[in-house]
Each structure stands twice: as C-alpha cells, then as structure tokens.
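Enquirer: Below are the sequence and a predicted model; questions follow.
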Amino acid sequence: MKATAATIAAVQRPDGGIPWQANGHLDPWNHIEAAMGLDVAGMHAEAEAAYDWLARNQRPDGSWAAEYRDGEATLSTMDTNFTAYVAVGVRHHFLANGDHSFVERLWPTVDRALDAIVRRQQPSGAIAWRTDPGVRLVAGCSSIHHALTQAIGLASLVGQARPRWAASAKRLRTALVEQPHLFTAKPHAMDWYYPVLGSVLTGSSATERIDTGWDRFVEPGLGVRCVDHEPWVTGGETAELALTLAVRGDRTRAAALLECIARLRHEDGSYWTGYQFADKEFWPDERTTWTAGAVLLATAALNGDPATCKVFGEQTS
C-alpha cells in the first residue's frame, strides 16, 4: 500500500491538487478518491492538503469546475456528483485520523457544496448531471445519495441539523428505485454496482442487483468490464466493485477481484487504467492516481479498515 500511495503523492501538486497523472488534468471526484487512498496508507498530511485545495478552489455557489489543469479551471461546467463527493472524502479523512478541528475547518465547504446540490434537485427527486436537466445518471445520482448520507453524519459532528439533506436523500433514492425511466440508460458497469455502493439498494435488493449483473460485467480472471460490450477491463471499476463487496461481507469475491487487478500493477506501485484483453495490452497508456486510490480503498476494506468500512458500508436515508 505504501508504494502505491507514494505514486499518488509523487503526482500531487505543491498546491495539494491531485491530477489524473503527472502534467494531466484534475477533476474533483477523482481528486478525492486519490486523497482517500492516501489516507488509508497513513499519508494524512498529503490527504489533508488535497481537501485544503478543494476549500480554496470552491466557487461562490458552492460548486467546483468539472476540470482543472495547472491550477486553472479548464471546463467550468458544474458536475453535480463531483461537487457532492467532498462530503464522502471529508468524513473518511476524519474517521481515518480523528481530527475534529479538520471537520470544523472544512464544514463550511461541505455545507455550501451540499446546499448547491439540493438546490438543483428536480421535483421528481432526481438530480441532473450537468446543465441539461434531462440528463440524469444512475451512477452519478447514486454517488450523490452516498454523499448526502455522509454529509448528514458530518453535520451531526459539528452540532448542526440539516433536515433538508435527509429529505433530499430520501427523494433521490425513491426516484432511483421507483422511477428508473427518469435516468439515462448506459451500458457501463458503474450503473450496475453504484446503486449498491451508494446505498440506494441495501440488503437482499443489493445482493440481487450484484448477482443479476455479474455475468454481464465480470470477465472471469480479468476483472470488470467498463462497458458491457467492450473487451476492456478497468482497475477503477474492478476495485470499486471489490470495495462494494468487501464492506458488505462478500470477502471471497472481493479478494478474487483484487487478485485480477494485480496484472495492472506497475513495478513502481502505480496501476494502469485498464487492460484490453482482445489485443492483450494495457490501454490507455496511462497510470492514473484515481485507479491507485480505488485499489487502496478496496484493499483497506478487505483488511477491515474501520474508516473505509464505515463510510462505504450500507447507509440509511
């Protein structure tokens, strides 16, 4: 874990930002996933610097741009699940090191971000991805649901009540479960497992969801296909499914998935984004910090790390 976390830290900019790779772009969601990977490896100062970057770069409306490069926004559009995810990272960091002063300091950032999300919730309960109100994503909204549950936990820590967040989470979950026609159909694995990872589905419903889609997305011995019809397995999706399984007690399948990821590991501890198994080559030619972060989180969950298991375990809304 230390070697892999070190490859994330090596890419981290002096201002705390964590781009996808050296000299690459940064997006807030993957920046946070990489920061959580740093935390599970004990690199708390580096992780905290990543959250401080978010606090400094938050826009007046509570959001972040969808993309940054060299410290400047290069795609100003707000991506709703990118903005919401700060709550997941901040709570994970607190649980990893127990620093109440950190939560107090980052609370205004979380508060503004989640309020920005709730303001964009539609009458149906769904939340649009970006500016087009008709584009609502299963994975994105499931991630927002997860973020809302974590934000509620943070509110309790600082002695604040945010009943509108709890109401928003319930409405969003109802929309995802009862009105699937509202959401854009996609052939991506994330749409399959994210309702479980985000606690939209729990218990037997979650188990049924995973089992029903298993043969569609899991390539035996290789990992999880990013898209169901492409011969391409990816480290991020494979690790996130392993994380989903590990925190819910399915340790055997989680461990098997992590074994698949071993083929993506570079000698320096970083991870290739994916493997194109028809051509038998790593593709694309990149080793991303968020892939490393996802692997670290899945490994931590399999090892019973309390912070990771609590944040990614089943939540109620």
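Expert: Right, received. Where do you want to start?
Enquirer: from here on, contacts and neighbour counts on C-alpha atoms
Expert: Fine.
Enquirer: Which stretches in the stretch 201-317 of the chain count as helices?
Expert: 203-217, 235-246, 251-261, 289-302, 306-312 (DSSP state H, counting those that start in this stretch).
Enquirer: To Thr80, which of these lies closest?
Expert: Among the helices of the stretch 201-317 of the chain, the nearest to Thr80 by Cα to Cα is helix 289-302 (18.5 Å).
Enquirer: so how far is the closest one off the chain centroid?
Expert: 11 Å (Cα atoms, centre = their mean, to the nearest Å).
Enquirer: which other residues reach that helix?
Expert: Here helix 289-302 makes contact (Cα atoms under 8 Å, 6 or more residues apart in numbering) with 1, 4-5, 7-8, 11, 18-21, 30-31, 33-38, 40-41, 235-236, 239-240, 242-243, 246-247, 251, 254-255, 258, 270-273, 308-309.
Enquirer: Could you rerun that using 6 Å?
Expert: Contacting residues not belonging to helix 289-302 are listed as 8, 20, 30, 33-34, 37, 235-236, 239, 242-243, 246-247, 271, 308-309 [Cα atoms under 6 Å, 6 or more residues apart in numbering].
Enquirer: got another, please set it beside the one above:
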Amino acid sequence: MTTAPAVAGVLTAQQVVATGSAIVGMQEESGALPWFPGGKTDPWDHVESAMALSVTGFVAEAEAAYDWSRRHQRSDGSWPITIVQGEITDPGIDSNFCAYIAVGVWHHYLITGDTAFLERMWPVVWSAIDLVCRFQRPDGAFRWGGDHRTHAMFDEALITGNASIYQSLDCAIRIAAEMRQPDDDWVRALDALDDAFTTRPEVFEKPSEHSMDWYYPVLGGAIRGRAGQELIARRWDEFVVPGLGIRCVDHRPWVTGAETSELALALDALGDTADAIDLISSIQHLRDPDGSYWTGLVFDDGKRWPVEKSCWTSGAVVLAADAVSRTTAGNGIFRDAGRRLAPRV
C-alpha cells in the first residue's frame, strides 16, 4: 500500500487517509466522483478526486473512477460537461475538462507503476487529446469549448483552462513516450501554447476577478522561475487572507479550500514550500471530523458557504499535502509540469 502523506504540525498520515476515505464515501457505484453525494460530476473534478484516491492508497477506487471515464467517453473523445447520477445535464464540450484525463492517468501510473492500467487508458488519453488539439487557434491558444451536436467552437481562450491544458499536454506527451508512440503534433501544440504564454499573453481573455486566473499559469507549468514568482507577488495581497486561506473572488470575503490548496501547489512548484505549508495549515478550519473538507468560508460572518463538503476540495488538499511532503511517486505531478518538454520542432 502507498505510504500516505503527512505534513508535520498540520496533518498526520492517518488524517490524510481519512480524507481519502471520505472521498471514497462520496463515490457512486458507477465509479463517478461527484461534487458531493447526489451532486453533479464533471470530467475535470472527477479526475482530481481520483488522483487523491491514488495518493491515499485507494487504488481500486481510483481505477474504478478512471474506468468510469473510459466508459463515459464519447466517440469523438469528449465527455459531457455535467452528468448527474448517470444523466447528462450539460452535453457541451469543455476542452480543458477533456484534456485533464492525461494528468490523472500519468499521475496514477507514476504512483502504481501499473503498465496494464496505462495500456488500458492509452486509447482514452489519445482520443481525448486528439480532440482537444482541434480546439487550438492559429495563435497557439485553445478555445474553451464547443457544442457537441453542431461541433461549433466558442472562440474565447481562457487563462485558467489554457494553463491546465498546458499541463495536460505535457503529461500526454510523457504517456505517449512511455507507450513508444510519440506524437509530434502534440509536441507542436504544446510548443505553440508555450509561446503564447511567454510572448503573446494578450491572446488570452483578460484575467478575471477569480483567483484561478492569477495562479494557474504557474500551477500548470506555463510560467515558472522568477517570472512565476513575480506573477504570484503581483496579486498576493488581493487574494491571500492570512490565517484563513485565499479568496476565490478578489472582492468577496470568501476563502475556499481548493483554491488555497492549488495556490500551495503553485508555490511549491516555485520552490516556496514553506509558504505552501502555511497555506495548507491556514485552511484546516474547513476540515470536518470525518476527514472531508467544506468548500469555503464567508469570513465576515463566519458561515460556511456553500453548505457542502465537496469531493474536489478534499482532493486538492490531499494533492497539496503529497506535494509538500514529497511522499508518493506522483508528488511532483505539478512541480515537474513542463520541465521535460520534447525539443522544439
């Protein structure tokens, strides 16, 4: 069994395993990992939650989640944006949602070394990334989504989605190399996206009031080093609430566990691990006795909102704990994003 992460003075290994167990408790019989019991399942948060199961040793449950992804992938390589208890409620395509399967599959393989799993999921990854690459614009940025019925694409290129696609392409390239089926088109797509982030940031929609648009270029691996540190410093005071976490939206008194954990992952990727640990510590007020985490807190009135313990919030906390503790073989999935790109062609 995988050794569970522990963060000294913040979380014990037993507590992290309890969080994994809480995620298992939300898993549907189909393998789906919804936002919360009875809630919606989207293909991105589903994968993030599955990654936390891999970290905490619930390998069979994680593989059940990936099998759900395999079974629900449509013939064009996509997944519906939203499924509620087996019923499609939003059939649209989100390019970032579809790409993220590559991150989850590579992460699970790093932890388990299970080549049979990788071989089983390879056609799923190939089909998804092949679809996603069709959403790339001539300027290197990816359109955010499209209509599944008409195949029309929506032209806007969102910063958060593109930064996540950056990591997904990186992981897909690594999977392809492991399968001895390298794909030069994927390399060219990542090179073009890299060029857009580093030389033409104006091709993306302007950063919104949401914190994700702030830190995701670092989290996904598109911006690192000094440029990444400067990017994080620029809006630190707008989002970080000392001792409580980070705001989801810059002007609202609302801190959220998932965004705080993701910022911790971004800081760790920049080498600022001590600050990352401080952030993880700051959101333990969201922890429930059963090991799960409430989504957020409205700190001016002390109320949890929304009133839900979300699967993906728990997942993000587990992934952050693994990263800063360097525990599992997948602990560097965010830190290493973009580090071993294939040569430019």
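Expert: Looks like it came in fine. Quick caveat, the model's predicted, so the values are computed rather than measured.
Enquirer: need the strands for the first structure, in chain order.
Expert: For the first structure, the strands defined by DSSP state E cover 67-69, 72-75, 218-219, 223-224, 232-234, 274-276, 281-282.
Enquirer: how close does the fifth one sit to the second structure?
Expert: Translated: strand 232-234 of the first structure. Compared with the second structure after fitting, strand 232-234 of the first structure deviates on average by 0.5 Å (mean Cα distance after the TM-score superposition for the first structure).
Enquirer: The first one too?
Expert: After superposition onto the second structure, strand 67-69 of the first structure lies on average 0.5 Å away from the residues it aligns with, using mean Cα distance after the TM-score superposition for the first structure.
Enquirer: still on that earlier bit, let me have the helices of the stretch 201-317 of the first structure in TSV, adding distance to Gly125 of the first structure as columns.
Expert: Formatted as TSV, these follow (distance: least, Cα to Cα, whole Å):
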stretch	distance to Gly125 of the first structure
helix 203-217	20
helix 235-246	25
helix 251-261	32
helix 289-302	29
helix 306-312	23
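Enquirer: Leaving aside the residues adjacent along the chain, what's closest to the residue mapped onto Gly161 of the second structure from the first structure?
Expert: Counting by TM-score structural alignment, Gly161 of the second structure corresponds to Gly140 in the first structure. Nearest residue to Gly140 of the first structure in three dimensions, chain neighbours excluded: Asn81, at 5.4 Å (Cα to Cα, 6 or more residues apart in numbering).
Enquirer: And for Gly31 of the second structure, the neighbour number?
Expert: By other Cα atoms under 10 Å, the residues close to Gly31 of the second structure number 20.
Enquirer: Tell me which residues touch it, please.
Expert: 64-65, 68.
Enquirer: can you check Ile283 of the second structure too?
Expert: Applying Cα under 6 Å, 6+ apart to Ile283 of the second structure gives the contacts 244-245.
Enquirer: again, 8 Å this time
Expert: With Cα under 8 Å, 6+ apart, Ile283 of the second structure has these contacts: 243-245, 256-257, 260.
Enquirer: what does Phe97 of the second structure give?
Expert: 42-44, 79, 81.
Enquirer: Repeat the analysis, applying 6 Å as the threshold.
Expert: Taking Cα under 6 Å, 6+ apart, we find Phe97 of the second structure in contact with 43-44.
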